Every structure is written in C-alpha cells, then in structure tokens.
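Asks: okay, structure incoming, though there's no sequence with it:
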C-alpha cells in the first residue's frame, strides 16, 4: 500500500461520507463498494467492520475512532484531515458505522467541507436500529400497534436528556441509540409515562458476528440488561411492536413443543 501523493493540479478532490452499516460487509451497497475501490484516503470509524479496508486496496488507512466513554479522535481533527487531503486533490472516504446521516455528525462535516469548497458525496447504509429490528424478526412499525418510529439519541449535546414524556406520548416504536450508560435513567423516565409491561428489547452489535439479543419488558429492562452483561454499542427498542417478536418466538416454541409431543406419541 502506497501513501497518497499530492495531485499535480490544485483542483480539490472530494469527500465521500460512506455509511458502512452495522458490521456485516454483505450489507454494503454497490455504491459503497465502488467508492471504497476508488478511495485514496480512508478515514475509518471504530464501529465499522475493520475488514472493510480490504475493499479499498489503494487507500491510505487512517483510524479515527469515536466511541462514547472511550478515548476518541477529536471531531475537529477528523474534519481537518478530510479538508487537508481533499484540498490536495485526493478522494477521501470517511467510513462511518451504521448510517452516516443518523447520529453520525454528518451535518457538521458537510458544513465544514462545503465552506472549504470541497464536493461531498453521501452513500447511505443500514442503521443499527434497522439491523436490530431485523435480527429480532420484528417490524419497527405495525398497523395494529404503532404508526411510526422515533430514532433518538440518549443524550443531547449539552449532556442533557431528550423529552422522554413527549417521546412516550407519540406511541411510536422508540429506537434509542447510545443509551447503555443511562439505561436505568431511561427506563425510569419512560416508566413514568408507559405501562410497566411495555415490550422492550436490546440488541448489542446488531448485524455483526458478536450480536446479542434480549427481549424483556420496560420495568425489567435495566436489571435484565445488567444481569446479562449487555454493553455498548447497543440499540434499545421500546414499544408494542417489539412484542410481536416475543409472540412469534413463543408461537414457534409452542409449535416445536407440540410437534415433539405428537412425534413422541
């Protein structure tokens, strides 16, 4: 692998904000694969599958991990790297886990790059909220249970919290990101507005080889999560639509038991 060299022209290159999905490389879009193959510089997020670098054979790889509660690469430094290499005429691919436009600080990066006169491409991917629902075999929306889904981060820029009362009142499926460190507070806040038996679920490393799943109810969510040793990164799902996964699981288990009894007889 060779390091990128400055282009012979002063014409700026471009930056691609690439959504790498929840971890399974099979879930990358064809557009993502083409962008990776054309990359000169790869800025790799911690939550992306590290094997993604094999799809960018000519790129210089720079790891710019950002993880809650861990030592992270400062956002301003990442933005300077993108700007620096793009202004040399290079194609910079900023690889983000999940979907770049959802809690990925894409808005800030787009503004910085456009202010510098750098073209920005955006490649969409599968967010971990969708991957979590798929792994549970449930739909995020359901005509009998809810007519929408709310994607929300568990903390605001000033380290405050969302308006849980307002979110509970929407009666949508809540897909809560970056909430494991506050799971007790989240559950307690939602319990003030939702029934204790409201279905809830946790999916850690959704879509990856280390994926773990937990189906429970809101009043047991925090205790069950801690008892089972769940941690970040994980998506918390809350709402009646989540109950469909538990019902389907129970129905499958009942069918298998019935079949076993019939066979034994």
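Replies: That came in fine, so what should we check first? Worth saying up front: this structure is predicted, and the values here are computed from it rather than measured.
Asks: when you work out contacts or count neighbours from here on, use the C-alpha atoms and nothing else.
Replies: Will do.
Asks: show me where this protein has its strands.
Replies: Taking DSSP state E, the strands of the chain run over residues 14-19, 41-44, 60-63, 91-96, 119-123, 149-153, 173-177, 199-204, 212-217, 234-238.
Asks: among those strands, which is the most enclosed?
Replies: Among these, ranked by average contacts under mean count of other Cα atoms under 10 Å, first place goes to strand 91-96 (a mean of 28).
Asks: tell me the angle it makes with strand 119-123.
Replies: 40 degrees (axes from the mean of the first three to the mean of the last three Cα atoms, to 10 degrees).
Asks: got the angle for strand 91-96 vs strand 14-19?
Replies: 20 degrees.
Asks: picking that back up, including distance to residue 245, could the strands of the chain go into a markdown table?
Replies: Formatted as a markdown table, the strands of the chain follow (distance: least, Cα to Cα, whole Å):
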| stretch | distance to residue 245 |
| --- | --- |
| strand 14-19 | 27 |
| strand 41-44 | 34 |
| strand 60-63 | 37 |
| strand 91-96 | 29 |
| strand 119-123 | 30 |
| strand 149-153 | 16 |
| strand 173-177 | 13 |
| strand 199-204 | 9 |
| strand 212-217 | 8 |
| strand 234-238 | 11 |
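Asks: identify whichever of the ones you listed lies nearest to residue 134.
Replies: Set against residue 134 and scored by Cα to Cα, these come closest in strand 199-204, at 10.3 Å.
Asks: the strands of the chain: which one's closest to residue 251?
Replies: Comparison of the strands of the chain against residue 251 by Cα to Cα identifies strand 212-217 as nearest, at 14.7 Å.
Asks: putting a second one here so we can go through both:
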C-alpha cells in the first residue's frame, strides 16, 4: 500500500503543496488531476525524493518510499527528456535493468529477453535499433512505457503520459495500465486530459496545492469540485451521472 500523510512541499521558496493525505491499494489505477501549477509533478517528484518535503510522510509497504525506490518505475513528462541524446530505443529500455545488473556488467540473455519482451508488448520491437530522437512522440512514449515494464516494479508513477501522443499509443497505454492493475500493481497517473482515459480510472485525486477531492471519476469530476480546482464555472447538460459529460 502507498500512503501519504500530512504532506507539505516547498518549491523555490513557495509552498507548492499543503496537507496532502491519501492512500492507494494494490490493484488501483488512480488519476492525479488539476490545472497547470497545481503541484501534480511536484507531488510525484517529492514522492521520489527529487524534491525535499517540508512536512509529512510518504510510505510504501509501511516503510519510507525512499527506501523502496527499486520497486518504483517513473515515467517523466516528455518535456523533461533530452530526445537528442544518441541512444537507441533498446538501450533506453535496457537502462531499467541497470540496478539489477550493476553499471559494469554487460546484459545477458535474461535481461535482453525482458527488454525485448517489453518492447514487443508496446509494439516497438521492430524499432529497437532506432535512435530515440528519430521516433514520433507516441513511439517515444511507448519506449518509455516499455522501460517501466522492464523494470518489473510494483509502483508506477506516470507524469502526463497522454500529452502529445496518437490514438494508437493511447490505446496501448490504457491496455497496459489495465494489465498492471490486474496484476496487483499500484498506478498513479498525472494527467490534464479529460477524454477516454478518465473513464478507465478507479479513482481520481483532484489537486490544486491541496487535495480538493478523492473518489471515483463520477464523484470527483463535479461542477463544484472543478470550479474549486480551476477557478471557473463548469456546467453539465442534464447528465444522469455526475461527471458523465466530461468523458465524451
């Protein structure tokens, strides 16, 4: 179980997050929703220890998450990746096996089988020798998804994975997310996309510096909650279920 209690984070001298409390059980796919500047990426980075926390605890399996990072796979925003770096798709995914292999050991048959299997699962095995910068945005994202799979983690953190991708990549990602959920993994996905992907989520955490709502998509994506998060009015058109119009 992932559990965050009383979390507060300062970023560049400003309080970016305050009073964050939630828990995620194995087998849950949870979305992290909020406007730009709400603290979604800050929360993920604080969980990984990339940004110091001002207060609170972040635990996984009752231990500090920072002591269990080998069980965490993280896919950052595409804007944070140097796509000009001269590395092939296969070697990007092989980086996921570095912790197990060590920096000085060459990958053996078992590691190569895991990497190629991950690339095959996302439809990128035929592109394994292609430099990452030569791929389309969707293909690049699938390579990073393959890297997360090759890590064989238990907790998956995705930062804006649906931004700038094609429909095929979106479908592949949603299929893989469903498989990981069925396998009992924990998935936390930051997104500002309000399309089909939201309806696939078990829960939504609506965030704007503090946690505004936590529940099913229908419970969270209401006009009142969205107005509080985004500061503008949202109106529904006679929906039978709260938030249904947002999934069109």
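Replies: Ah, there it is. Everything numeric in this text was worked out from a predicted model, so none of it was measured.
Asks: how alike are these chains, TM-score-wise?
Replies: TM-score of the superposed chains, computed with TM-score structural alignment, normalised by the length of structure 2, equals 0.29; 112 aligned residues with a Cα RMSD of 5.5 Å.
Asks: thinking again about what came up before, for residue 256 of structure 1, which of the strands of structure 1 is the nearest?
Replies: Closest among those, using Cα to Cα: strand 212-217, at 19.7 Å.
Asks: for residue 106 of structure 1, which of the strands of structure 1 is the nearest?
Replies: So among those, strand 14-19 is nearest, using Cα to Cα, at 7.6 Å.
Asks: for that closest one, name the packing helices and strands.
Replies: In terms of contacts (3 or more Cα pairs under 8 Å, 6 or more residues apart in numbering; DSSP states H and E), strand 14-19 of structure 1 is packed against helix 30-37, helix 75-87, strand 91-96, strand 119-123.
Asks: let's go with 7 Å and repeat that
Replies: When contacts are defined as 3 or more Cα pairs under 7 Å, 6 or more residues apart in numbering; DSSP states H and E, strand 14-19 of structure 1 sits against helix 75-87, strand 91-96, strand 119-123.
Asks: just to revisit the earlier point, closest to residue 84 of structure 1 out of the strands of structure 1?
Replies: That would be, of the strands of structure 1 and by Cα to Cα, strand 91-96, which comes in at 9.7 Å.
Asks: helices or strands next to the closest one in the packing?
Replies: Counting by 3+ Cα pairs under 7 Å, 6+ apart, strand 91-96 of structure 1 packs on strand 14-19, strand 41-44, helix 75-87.
Asks: give me the angle between the first one and helix 30-37.
Replies: Using the same axes, to 10 degrees, the inter-axis angle of strand 14-19 of structure 1 relative to helix 30-37 is 130 degrees.
Asks: repeat for the last one
Replies: Per the same axes, to 10 degrees, the angle that helix 75-87 of structure 1 makes with helix 30-37 is 80 degrees.
Asks: could you pull out the buried residues of helix 75-87 of structure 1?
Replies: By neighbour count with 16 or more other Cα atoms under 10 Å, helix 75-87 of structure 1 contains the buried residues 78-79, 81-83, 85-87.
Asks: reformat the helices and strands packed on strand 14-19 of structure 1 as CSV; add distance to residue 164 of structure 1.
Replies: Converted to CSV, these look like this (distance: least, Cα to Cα, whole Å):
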stretch, distance to residue 164 of structure 1
helix 75-87, 28
strand 91-96, 27
strand 119-123, 31
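Asks: out of these, which gets nearest to residue 212 of structure 1?
Replies: Once those are compared by Cα to Cα, strand 91-96 is nearest, at 21.3 Å.
Asks: ok, back up a step: out of the helices and strands packed on strand 14-19 of structure 1, which is closest to residue 187 of structure 1?
Replies: Per Cα to Cα, nearest to residue 187 of structure 1 of these: strand 91-96, 28.4 Å.
Asks: out of the helices and strands packed on strand 91-96 of structure 1, which gets nearest to residue 236 of structure 1?
Replies: Going by Cα to Cα, the one of those nearest residue 236 of structure 1 is strand 14-19, 20.7 Å.
Asks: now do whichever helix in structure 2 runs longest: which elements does it pack against?
Replies: As assigned by DSSP state H, the longest helix anywhere in structure 2 is helix 167-182. If contacts are counted by 3+ Cα pairs under 7 Å, 6+ apart, helix 167-182 of structure 2 sits against no helix or strand.
Asks: list the buried ones in it?
Replies: Using 16+ other Cα under 10 Å as the test for burial, helix 167-182 of structure 2 gives 169-170, 172-174, 176-178, 180-181.
Asks: quick one: the residues you listed as a markdown table, columns for distance to residue 228 of structure 2 too.
Replies: Shown next, in a markdown table, are the buried residues of helix 167-182 of structure 2 (distance: Cα to Cα, whole Å):
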| residue | distance to residue 228 of structure 2 |
| --- | --- |
| 169 | 32 |
| 170 | 29 |
| 172 | 33 |
| 173 | 30 |
| 174 | 28 |
| 176 | 32 |
| 177 | 29 |
| 178 | 30 |
| 180 | 32 |
| 181 | 30 |
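Asks: so which of these comes closest to residue 55 of structure 2?
Replies: residue 181 (30.1 Å).
Asks: tell me if I'm right that that closest one and residue 24 touch.
Replies: No - Residue 181 of structure 2 is beyond contact range of residue 24, at 11.8 Å (criterion: Cα atoms under 7 Å).
Asks: returning to that earlier point: out of the buried residues of helix 75-87 of structure 1, which is nearest to residue 115 of structure 1?
Replies: residue 83 (10.0 Å).
Asks: so the closest one makes contact with residue 114?
Replies: No - the criterion here is Cα under 7 Å, and residue 83 of structure 1 misses it with residue 114 at 9.7 Å.
Asks: residues that sit against both of the two, list them.
Replies: The overlap between the contact sets of residue 83 of structure 1 and residue 114 (Cα atoms under 7 Å, 6 or more residues apart in numbering) is empty.
Asks: quick one, what contacts the closest residue to residue 120 of structure 1 other than its chain neighbours?
Replies: In this structure, residue 120 of structure 1 finds its nearest non-sequential neighbour in residue 15, 5.0 Å apart by Cα to Cα, 6 or more residues apart in numbering. Shown in contact with residue 15 of structure 1 (Cα under 7 Å, 6+ apart): 82, 86, 91-93, 119-121.
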